[in-house]
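Visitor: With the input below, show me the fold.
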Amino acid sequence: MPRYKLTVEYDGRPFCGWQRQANGPSVQAVIERALKSFCGEEVSIGGAGRTDAGVHATGQVCHADLSRSWPARTVMGAVNFHCQPDPVVVLDVEEMHEGFDARFSAIRRSYRYRIHNRIAPLTHQRGLAWHVKAELDAEAMHAAAQEFVGHHDFTTFRHTRCQAKSPEKTLEHFSVHRDGEFVIAECSSRSFLHNQVRSMVGSLRLVGEGKWGAGDITRALQARDRAACGPVAPSDGLYLTRVDYRPVEIDMSEWKDKQARKAVPVCEEDGAP
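Guide: Here you go, the predicted model:
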């Protein structure tokens, strides 16, 4: 079955999150409905990241297996037509090599958080940015954000119901800058814990307001205690912007190695054939 990679953009406000759920509409369900309307069959897609309720994306990635080969432009046009009227759009479609997986082939995920920093209430940006009235020092926030970069135990900055086996992650990049009325935070890592980005940004807001310094971020990290985290930023301003993948030849090689290991008989006893 040919496998397709779909790069997806969506407004997260109407959804309970990326993942299909019984308690409300999801982005995954919208795309799967569109694929069924297009090709007449049930298609289960796999996503690169399970964004939460209200979280947006400009570069989410998923994969779908179809029963026959279609031109990529045909798939994109058909899915976009059938996604209507939901705020979900496929930006690009590629037919991929055997073994590609939107989640497990990924080597980096990048997020952006948008803070609309002004006194007046929001109109056009409502639900698309976090409204913070107090003047924020973006330079201080950037300096403090560097405390997060590197390999750390992020217990303080993950949801108490996070299902990840380990709280340790390696943050590759974290920058904060001002763009007019907006303060933009951007970070990248191979993977993130549940609520990690929103937890880090919420604590950085305290730095921007002058209530915390970089040392407070360090102490919160070292505490390894959820109670040491600052207020968690709302979902409104969070965007999954990009997913990077390992080279095709490496991805195919690792997939073939995995298939070969699965084919080896399991020995019940030492020395058994």
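Visitor: From here on, just use CA atoms for contacts and neighbour counts.
Guide: OK.
Visitor: Count the neighbours of T74 for me.
Guide: 12 (other Cα atoms under 10 Å).
Visitor: Tell me the secondary structure at it.
Guide: Look at T74: counting by DSSP: H, G, I helix; E, B strand; the rest coil, its state is helix.
Visitor: One more, so I can put them side by side:
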Amino acid sequence: MVSGIVSGRLALVTGAGSGIGRAACQVLSREGATVIAADKDYEAALETIKKHSALASGSNAVGDHSAVELDVSSSKSISELLSKLQRQYKAPPTIIINSAGITRDNWMLKLSEDDFDSVQDVNLKGTFLIMQTFAKALTEASLPGSIVNISSIVAKYGNVGQTNYTASKAGVIGMTKSAAKELGKFNIRVNAILPGFIDTPMVGTIPGKVKENFLKMIPLGRLGDPIEIAEVITFLSSDKSSFVTGATVDVTGGF
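Guide: As a prediction, this is how the structure comes out:
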């Protein structure tokens, strides 16, 4: 029996196929949670489950962990997932991690409407739909829960070439604070993490010279590791943070 700060809990992680989402699955499972790794790329989600011995190996449901395909921008996809999970686990997840996100970077004067909309659909609307669907399921089951949304430090400060992305991530902060006020009476906590520059595939697309300039602005002098975000995610998912809701936590190396 694995013991840890989230032992015995069921955790849904979106964007679980890489980066922060994959790391969140690893740390949550290490701390005793049963993990549902959800991603639009099912094979990537399955690789997350297979990759870490702390999770499982060899199938999409070794132990009780599972990999699922999910489009967070589709309410139909989300409702079908909830129904599947309630059949499989007999209860909704009590830990919900909104880590799915995309970028479509460009100068504002060149940014297409489609690229603006697609980023809002995944990063902002997707977070909303997941929160709405699974918080409703928790209230109907009279279960407490913890929702952790992944925003970004650029939501506070802006970033060139990312008017669409910063808008979506600033929206996540506002939604988090409002949802925390609405869901507190149901003992559902909602918090947001604002990662700085983390060593993920998304940051890997930044040109080398630009990355060097950012590193000069980070007092700790390095990129963050996804596991360092996942540790904070797991803390916010646990009873160790039982009086924390509506909070935004910067994890940036001092950026």
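Visitor: TM-score for this pair?
Guide: With the length set by TM-score structural alignment, normalised by the length of structure 2, the two chains reach a TM-score of 0.27; 122 aligned residues with a Cα RMSD of 6.4 Å.
Visitor: in the stretch 51-200 of structure 1, which spans are helices?
Guide: Assigned by DSSP state H, counting those that start in this stretch, the stretch 51-200 of structure 1 shows helices spanning 72-83, 138-145, 196-208.
Visitor: what about the longest strand in structure 2?
Guide: Counting by DSSP state E, the longest strand found in structure 2 is strand 188-195.
Visitor: helices or strands up against the next helix or strand after that strand?
Guide: Next helix or strand after strand 188-195 of structure 2 toward the C-terminus (DSSP states H and E): helix 208-216. Of the remaining helices and strands, none touches helix 208-216 of structure 2 by 3 or more Cα pairs under 8 Å, 6 or more residues apart in numbering; DSSP states H and E.
Visitor: Show me what secondary structure element comes after helix 208-216 of structure 2.
Guide: With elements assigned by DSSP H and E, the helix or strand that comes after helix 208-216 of structure 2 is helix 226-237.
Visitor: measure C39 of structure 1 to H152 of structure 1 for me?
Guide: 45 Å (Cα to Cα, to the nearest Å).
Visitor: what do you get for T7 of structure 1?
Guide: According to Cα to Cα, T7 of structure 1 stands 30 Å off from H152 of structure 1.
Visitor: out of those two, which sits in the busier spot?
Guide: The neighbour count for T7 of structure 1 versus H152, taken as other Cα under 10 Å, is higher for T7 (23 against 16).
Visitor: My read is that that one contacts G59, right?
Guide: Yes - with contacts counted by Cα atoms under 8 Å, T7 of structure 1 reaches G59, the gap being 5.9 Å.
Visitor: Quick check: buried residues in the lengthiest helix in structure 2?
Guide: The residue-count maximum for a helix in structure 2 (DSSP state H) belongs to helix 163-183. Going by neighbour count (16 or more other Cα atoms under 10 Å), the buried part of helix 163-183 of structure 2 is 163-173, 175-177, 179-180, 183.
Visitor: Let me know the angle separating the longest strand of structure 2 from helix 163-183.
Guide: Interaxial angle, strand 188-195 of structure 2 versus helix 163-183 (axes from the mean of the first three to the mean of the last three Cα atoms, to 10 degrees): 160 degrees.
Visitor: Show me what strand 188-195 of structure 2 is packed against.
Guide: Using 3+ Cα pairs under 8 Å, 6+ apart: strand 188-195 of structure 2 touches strand 145-150, helix 163-183, helix 226-237, strand 248-251.
Visitor: Quick one, which of these gets closest to L215 of structure 2.
Guide: Among these, the nearest to L215 of structure 2 by Cα to Cα is strand 248-251 (14.6 Å).
Visitor: what helices or strands is that closest one leaning on?
Guide: Under the contact rule (3+ Cα pairs under 8 Å, 6+ apart), strand 248-251 of structure 2 is packed against strand 188-195.
Visitor: how does it look with 10 Å?
Guide: Contacts defined by 3 or more Cα pairs under 10 Å, 6 or more residues apart in numbering; DSSP states H and E place strand 248-251 of structure 2 against strand 145-150, helix 163-183, strand 188-195, helix 226-237.
Visitor: and the nearest residue to N98 of structure 2 once chain neighbours are set aside, how far is that from E80 of structure 2?
Guide: Using Cα to Cα, 6 or more residues apart in numbering and skipping residues adjacent in sequence, the residue nearest N98 of structure 2 is N149, 4.7 Å away. As judged by Cα to Cα, N149 of structure 2 and E80 of structure 2 stand 21 Å apart.
Visitor: Looking at those two, which one has more neighbours?
Guide: Set N149 of structure 2 next to E80 and count neighbours by other Cα under 10 Å: N149 wins out with 27 against 11.
Visitor: pretty sure that one contacts I229?
Guide: No - with contacts counted by Cα atoms under 10 Å, N149 of structure 2 stays clear of I229, the gap being 11.7 Å.
Visitor: shared neighbours of the two, which are they?
Guide: I193, L194 (Cα atoms under 10 Å, 6 or more residues apart in numbering).
Visitor: what sits against the residue nearest to A179 of structure 2 when sequence neighbours are not counted?
Guide: Once flanking residues are discounted, A179 of structure 2 sits nearest to V190: 6.6 Å by Cα to Cα, 6+ apart. Counting by Cα under 10 Å, 6+ apart, V190 of structure 2 touches 96-97, 131, 145-149, 175-184, 236-237, 244-248.
Visitor: The helices and strands packed on strand 248-251 of structure 2: which one's closest to K50 of structure 2?
Guide: Each of these has some distance to K50 of structure 2 by Cα to Cα; the shortest is helix 226-237, at 17.2 Å.
Visitor: Tell me where the stretch 151-273 of structure 1 has strands.
Guide: For the stretch 151-273 of structure 1, the strands defined by DSSP state E, counting those that start in this stretch occupy 168-179, 182-189, 238-245.
Visitor: Ok, which of these comes nearest I115 of structure 1?
Guide: When those are compared by Cα to Cα, strand 182-189 sits nearest I115 of structure 1, at 5.1 Å.
Visitor: Buried residues in that closest one, which are they?
Guide: F182, V183, I184, A185, E186, C187, S188, S189.
Visitor: wait, the last one sits on E168?
Guide: The reference is to S189 of structure 1. No - if you go by Cα under 10 Å, S189 of structure 1 and E168 don't touch, sitting 11.6 Å apart.
Visitor: any idea how far F134 of structure 2 lies from V13 of structure 2?
Guide: From F134 of structure 2 to V13 of structure 2 the distance is 12 Å (Cα to Cα).
Visitor: And these two? Which one has more around it.
Guide: Using other Cα under 10 Å, the more surrounded residue of F134 of structure 2 and V13 is V13, with 28 against 22.
Visitor: what's around R87 of structure 2, how many residues?
Guide: A count of neighbours around R87 of structure 2, defined by other Cα under 10 Å, yields 11.
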